[in-house]
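J.: Could you look at this predicted model? Sequence included:
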Amino acid sequence: MTGPIHDFEHRLTERARATELLLSSLLTDERQPDEISRPTSLLAAMRHGTLNGGKRLRPFLVQESAAMLGGPPEAAARIAAALECVHCYSLIHDDLPAMDDDDVRRGRPTVHKAFDEASAILAGDSLLTYAFDIIAAPETDLSHRQKNELVLALARASGLGGMAGGQALDLAAETSPPDEAGILTLQAMKTGALLRFACEVGAIIANATADDRARLRRFGEIIGLAFQLADDLLDVKADAETMGKATGKDAARGKGTLVALHGIEWTEARLAALANEAMEILAPYGEQAATLEATALFIADRKS
């Protein structure tokens, strides 16, 4: 079987495999300069929460956005790995009993189940910190200015005003369901911020123009919204075996979603509209944007 869809899926799989190998090489017991020790049990928990498959969509977006603009692939791969460390930290912490209280992630026991809650907290803390280590390290061959911009952008996307803040809003939504504007804010922070970062930083890595950065930032915002809409749709339509995690939890907890507000038909139409908007944003890049265009379609129509 050949064709655009097959080519895209093959590229996504190959990128995911390469990211997994890089993460595995970063998460070894070999100490880095100024590290005193890497505790075996903590390292095992970090590896369990990170080296567990998955599509590696965020690293893929980093690498493909940088590639579209001619950025150095080795540096892009390391920034992609740093972002995946942040993403995996967020999943480990979100799965904790005090948060979403999930027992399964990507078809395997969550870190607090495979180890214990303290190990899960420390594994998440360590992965978040390590992300900034990877960016700043001399092995990441970018200028100091580029590294500063990357650190700032990732901190803003992952912290109080981004992903972590979005998780706080998500927890609050269990007792006080937000209106539509509140849902959009929550989703833009919890899910959208890291996806926006994944696209926008391609321009930083490639040392591209401010216009390129703004265009990729907007593309990231659009696919971030599409990703969450598709996720909420899957929460209603898919089963746990397909997803590799529990489904139907938002409805059970009374959390508001756009699917619950507007229904399945509206959501599917909105996803199609977002995919079209993403294509329009990428139009100036012509054939160079083919992979990112395919990614937008994949996100809008994903099945797991």
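T.: Looks like it came in fine.
J.: Could you use CA atoms for every contact and neighbour count after this?
T.: Will do.
J.: tell me the strands in the stretch 1-150 of the chain, going along the chain?
T.: Taking DSSP state E, counting those that start in this stretch as the test, the strands found in the stretch 1-150 of the chain are 104-105, 108-109.
J.: List just the one of those strands that sits closest to residue 258.
T.: Residue 258 lies closest, by C-alpha to C-alpha, to one member of those: strand 104-105, at 24.0 Å.
J.: quick one, helices of the stretch 1-150 of the chain?
T.: According to DSSP state H, counting those that start in this stretch, the stretch 1-150 of the chain carries its helices in the segments 4-26, 40-50, 57-68, 73-94, 111-114, 117-136, 144-158.
J.: Name the residues that touch the fifth one?
T.: Among residues not part of helix 111-114, those counted as contacts by C-alpha atoms under 8 Å, 6 or more residues apart in numbering are 45, 48, 49, 92, 95, 96, 103, 117, 118, 119, 120.
J.: related to what we said a few turns ago, adding mean neighbour count and distance to residue 209, write the helices of the stretch 1-150 of the chain out as TSV.
T.: As requested, the helices of the stretch 1-150 of the chain are exported to TSV (neighbours: other C-alpha atoms under 10 Å; distance: least, C-alpha to C-alpha, whole Å):
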stretch	mean neighbour count	distance to residue 209
helix 4-26	16	26
helix 40-50	20	33
helix 57-68	25	12
helix 73-94	23	17
helix 111-114	22	41
helix 117-136	20	21
helix 144-158	17	13
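J.: right, so of those helices, which gets closest to residue 245?
T.: For the helices of the stretch 1-150 of the chain, distance to residue 245 was read as C-alpha to C-alpha. The smallest value, 11.6 Å, belongs to helix 73-94.
J.: for comparison:
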Amino acid sequence: MDFQTTLKVKQQIIDEALDKYLPKEPSPQNNIFEAMRYSVFAGGKRLRPILMLAACEFAGGETERVLPFACAIEMIHTYSLIHDDLPAMDNDDYRRGKLTNHKVFGEGIAILAGDGLLNYAYELMLQSILQHPSQSQNATAAMYEIARASGVYGMIGGQVVDLDSEKKQIDSITLDFIHNYKTGALFIAAIRSGAILAGTEPETLKHLTSYAENIGLGFQITDDILDIIGDEKKLGKKVGSDQENQKATYPAFHGLNHSFERVNDLFQKGLAAIEHYGEKAQFFMDMAHYLVKREY
């Protein structure tokens, strides 16, 4: 299969698993189930869970074993988007071309939907660990990767510094911190946890980590660029919001030309980390093109 076909197949696998795992039974708290499912199924590309599946397969693991963890990381990512869109954060009305969660369900339910997705992600992973006790060591290590990348030493830490940096002059070290933690951390965790679940060797994990670090940062800088010169219809969200909110971005700090150069440099470094695996690494190489060479 070509890359686009493989991507669609993996997206379908993730979507079917998410539909299976996410609660939907009639109950007094049905409103929260609807709000959680609304944002999860609002058109996400499933990049992080797909990278986790690919890393697991790359290291010789089984798709079925990694699915609960892949769905969990997508739930965590979605919770972060729900909260990021709130008036107290980025105050966005649209996400992926649809009204944001708080515009549909109200701020209170949106906050709880994000909380619900975060908590349910850990329920899902712990349930899987309890069901497969013989594989609990690798599974617990994978869960730790996801937990740390999602928390104050990862995504949340990056979001805090991002908020603190609004309307301020910052240095390049702070800018890199924001991007590496707010966005890059979950990309790295997705790939590392997938490989860990498969019981990969340390050297392979090292190479995959290097790939993830470079591609994750390249992905975020590309997002910064698209917020300036991207097509709103293709992006499914308003462009120019970073500048409007005086966010710390690469183009604002370094200019567009340097930002393009930085993306290309990160792209090449990401490929260099895995190209010696040859055809085995083809999906990751194609994914790098897909992530950091998106249409401007």
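T.: Structure received. Worth saying up front: this structure is predicted, and the values here are computed from it rather than measured.
J.: How about the aligned residue in the second structure for residue 271 of the first structure, nearest residue that isn't a chain neighbour?
T.: Matched to the second structure by TM-score structural alignment, residue 271 of the first structure sits across from residue 263. If you skip the residues right next to it in sequence, residue 263 of the second structure has residue 218 as its closest partner in space, 5.0 Å away by C-alpha to C-alpha, 6 or more residues apart in numbering.
J.: For that neighbour, list the residues it contacts.
T.: With C-alpha under 8 Å, 6+ apart as the criterion, the residues that contact residue 218 of the second structure are 262, 263, 264, 266, 267, 291, 292.
J.: Most widely separated two among those?
T.: The most widely separated members of the contacts of residue 218 of the second structure are 262 and 291, with 14.2 Å between them, by C-alpha to C-alpha.
J.: that older thread, surely the match of residue 271 of the first structure and residue 222 touch.
T.: Yes. Assessed by C-alpha atoms under 8 Å, residue 263 of the second structure is found in contact with residue 222 at 6.9 Å.
J.: Please identify every residue contacting each of those two.
T.: Joint contacts of residue 263 of the second structure and residue 222 (C-alpha under 8 Å, 6+ apart) are residue 292.
J.: Please pull up the equivalent of residue 200 of the second structure in the first structure.
T.: Residue correspondence to the first structure (TM-score structural alignment): residue 200 of the second structure is matched to residue 208.
J.: ok, now residue 50 of the second structure?
T.: The equivalent of residue 50 of the second structure in the first structure is residue 60 (alignment by TM-score structural alignment).
J.: just residue 216 of the second structure next, same as before
T.: Per TM-score structural alignment, the equivalent position to residue 216 of the second structure in the first structure is residue 224.
J.: so how many other residues sit close to the residue lying closest to its match once chain neighbours are set aside?
T.: Once its chain neighbours are removed from consideration, residue 224 of the first structure has its nearest residue in residue 192; the separation is 4.1 Å (C-alpha to C-alpha, 6+ apart). Burial of residue 192 of the first structure, expressed as a neighbour count using other C-alpha atoms under 10 Å, amounts to 27.
J.: What lines up with residue 192 of the first structure in the second structure?
T.: The criterion is TM-score structural alignment: under it, residue 192 of the first structure has residue 184 as its aligned partner in the second structure.
J.: I'd guessed that match sits against residue 217; true?
T.: Yes. The pair residue 184 of the second structure / residue 217 is scored as a contact, 5.6 Å apart, by C-alpha under 8 Å.
J.: residues contacting residue 180 of the first structure?
T.: Contacts for residue 180 of the first structure were tallied using C-alpha under 8 Å, 6+ apart; they are 257, 258, 261.
J.: now the counterpart of it in the second structure: how far from residue 64 of the second structure?
T.: For residue 180 of the first structure, the aligned residue in the second structure is residue 172 (criterion: TM-score structural alignment). Relative to residue 64 of the second structure, residue 172 of the second structure is positioned 41 Å away (criterion: C-alpha to C-alpha, to the nearest Å).
J.: Repeat that for residue 44 of the second structure.
T.: Using C-alpha to C-alpha, one obtains 21 Å as the distance from residue 44 of the second structure to residue 64 of the second structure.
J.: Kindly report the same for residue 45 of the second structure.
T.: With distances taken as C-alpha to C-alpha, residue 45 of the second structure is found 20 Å from residue 64 of the second structure.
J.: Likewise for residue 282 of the second structure?
T.: In this structure, residue 282 of the second structure lies at 22 Å from residue 64 of the second structure, with C-alpha to C-alpha as the measure.
J.: Much appreciated, bye for now.
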